[in-house]
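1. below are the sequence and a predicted model for it; my questions follow.
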Amino acid sequence: MNNKIEIIKTTSENPDFVTLIAALDKSLWERYPELKTNYWGNNVIELNPNVIIIYLENKPVACGCFKKYDKNTIEIKRMFVSPEARGLGLAQKILQELEFWAHDLGYAASVLETLYRQKEAISLYQKVGYVIVDNYEPYVGLENSICMRKQI
């Protein structure tokens, strides 16, 4: 397969990112209709200068971003790969790009939260070195959340 892949660094104001996030939210609400009210407050897109988008044949198909969690740690957010682009290793590529970017900015660790039914995501995160940890704020007490951490 000889797909043309382009990776860009951008911000959360990028219209392609906004479109991908809308698709992510739709897929999450379809998979977890019972959680919509519990998680809506954690699902706010604030202005974020640390966004990665992957284009496949000039079409935006995958994204992710990070935000500062504390002075040494970033939090990975809004990871998504469109269904038609899954299985190409794009999620792993996004994670790698985000971790390199954060490392270049002086961060030493990365945390993330995913939901318990996201078996593919949990497996991917573990494959690239993330370990499950106690839930951190704002996920403490939310039994549907799986929190993970990795040194970068």
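-> Nice, thanks for sending it over. Residues are numbered from 1 along each chain as shown.
2. switch to C-alpha atoms for all contacts and neighbour counts from now on
-> OK.
3. tell me which residue is most central in this protein.
-> residue 79 (2.4 Å; Cα atoms, centre = their mean).
4. part of a strand, is that one?
-> Yes. Assessed with DSSP: H, G, I helix; E, B strand; the rest coil, residue 79 lies in a strand.
5. measure it to residue 65 for me?
-> Distance, residue 79 to residue 65, by Cα to Cα, to the nearest Å: 7 Å.
6. list of residues touching the longest strand seen in the chain?
-> Looking across the chain with DSSP state E, the single longest strand is strand 59-70. Outside strand 59-70, the residues within contact range by Cα atoms under 8 Å, 6 or more residues apart in numbering are 16-17, 20, 48, 50-55, 74-82, 84-85, 90-91, 94-95, 98.
7. again, only this time at 6 Å
-> Residues outside strand 59-70 that contact it (Cα atoms under 6 Å, 6 or more residues apart in numbering) are 50-55, 74-82.
8. show me where this structure has strands.
-> 5-10, 51-56, 59-70, 73-81, 109-115, 131-133, 145-151.
9. in JSON lines: those, plus distance to residue 39.
-> Output for these, formatted as JSON lines (distance: least, Cα to Cα, whole Å):
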{"stretch": "strand 5-10", "distance to residue 39": "26"}
{"stretch": "strand 51-56", "distance to residue 39": "21"}
{"stretch": "strand 59-70", "distance to residue 39": "18"}
{"stretch": "strand 73-81", "distance to residue 39": "13"}
{"stretch": "strand 109-115", "distance to residue 39": "10"}
{"stretch": "strand 131-133", "distance to residue 39": "19"}
{"stretch": "strand 145-151", "distance to residue 39": "10"}
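10. got another one to weigh against that:
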Amino acid sequence: MSGAGRAPVAEFRKVALDDPLVEPLLRELTHEYVTRYGPGAHEEMTRYPGEAFAEPHGVLLLLLEDGEPVAGGAYKRYDADTAEVKRMWTHSAHRRRGLARRVLVELERTAAAAGYRRIYLTTGPRQPEAKGLYLAAGYTALFDVTADPLTIGPLPFEKRLPLVQA
């Protein structure tokens, strides 16, 4: 609840990578990656130009509550039929509320509406909560889920998207 016992006003907003509202996402993701994978992980956050996450081939979505970013994620074109999810994030003060799942569902819906038939993504071997999210959301692991993730490297997943009628 927000304010005097009222639920926060939540909305998804498509934004550009350089939008000031994206700053908490970039800051926290960078910190998370560096904490889990070391200083070289900082490079992941600058690997793709902002236009990779811009329409018509990509999107960057923020979930805002009362105008403040609490979660977000993006996809970019992987191939003609496939969107690749990147930058999944939930603000550290708002975790364990199902927000990442809401963002993932909205990214899937948006990608399907843009004509993509499949979603692909990878997560790191030191992110068991992300692995659990993707498995719970119906993604197929493209690796041996019984193996030690640290012996695999990036953990790839895929999910078929429903055909959206125009």
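-> Received, thanks. None of the values given here were measured: they were computed from a predicted structure.
11. how far out from the middle of the chain is the longest strand of structure 1?
-> 5 Å (Cα atoms, centre = their mean, to the nearest Å).
12. for stretch 64-79 of structure 1, same thing?
-> Using Cα atoms, centre = their mean, the offset of stretch 64-79 of structure 1 from its chain centre is 9 Å.
13. wait, what's in contact with the aligned partner of residue 37 of structure 1 in structure 2?
-> Aligned counterpart of residue 37 of structure 1 in structure 2: residue 40 (TM-score structural alignment). The contact partners of residue 40 of structure 2, taken as Cα under 6 Å, 6+ apart, number zero.
14. and residue 40 of structure 2, how close does it get to residue 14 of structure 2?
-> From residue 40 of structure 2 to residue 14 of structure 2 the distance is 29 Å (Cα to Cα).
15. check residue 32 of structure 2 too.
-> Residue 32 of structure 2 is 23 Å from residue 14 of structure 2, by Cα to Cα.
16. what about residue 133 of structure 2, neighbour count?
-> The local packing of residue 133 of structure 2 (other Cα atoms under 10 Å) involves 15 other residues.
17. which position in structure 2 pairs with residue 12 of structure 1?
-> Match for residue 12 of structure 1 (TM-score structural alignment): residue 17.
18. if I look at its match, how far off is residue 159 of structure 2?
-> For residue 17 of structure 2 relative to residue 159 of structure 2 (Cα to Cα), the value is 25 Å.
19. check residue 46 of structure 2 too.
-> Separation of residue 46 of structure 2 from residue 159 of structure 2 (Cα to Cα) stands at 26 Å.
20. mind checking which of the two has more residues around it?
-> residue 159 (18 against 11).
21. which residue lines up with that one in structure 1?
-> Per TM-score structural alignment, residue 159 of structure 2 is aligned with residue 150.
22. show me the contacts for its match.
-> Residue 150 of structure 1 touches 109-110, 130, counting by Cα under 6 Å, 6+ apart.
23. now residue 7 of structure 1
-> 53-54.
24. run a quick neighbour tally on the nearest residue to residue 81 of structure 2 once chain neighbours are set aside.
-> Among residues not flanking residue 81 of structure 2 along the chain, residue 116 sits closest, at 4.8 Å (Cα to Cα, 6 or more residues apart in numbering). If you count neighbours by other Cα under 10 Å, residue 116 of structure 2 ends up with 25.
25. quick one: map residue 116 of structure 2 onto structure 1.
-> By TM-score structural alignment, residue 116 of structure 2 lines up with residue 107.
26. perfect, that will be all.
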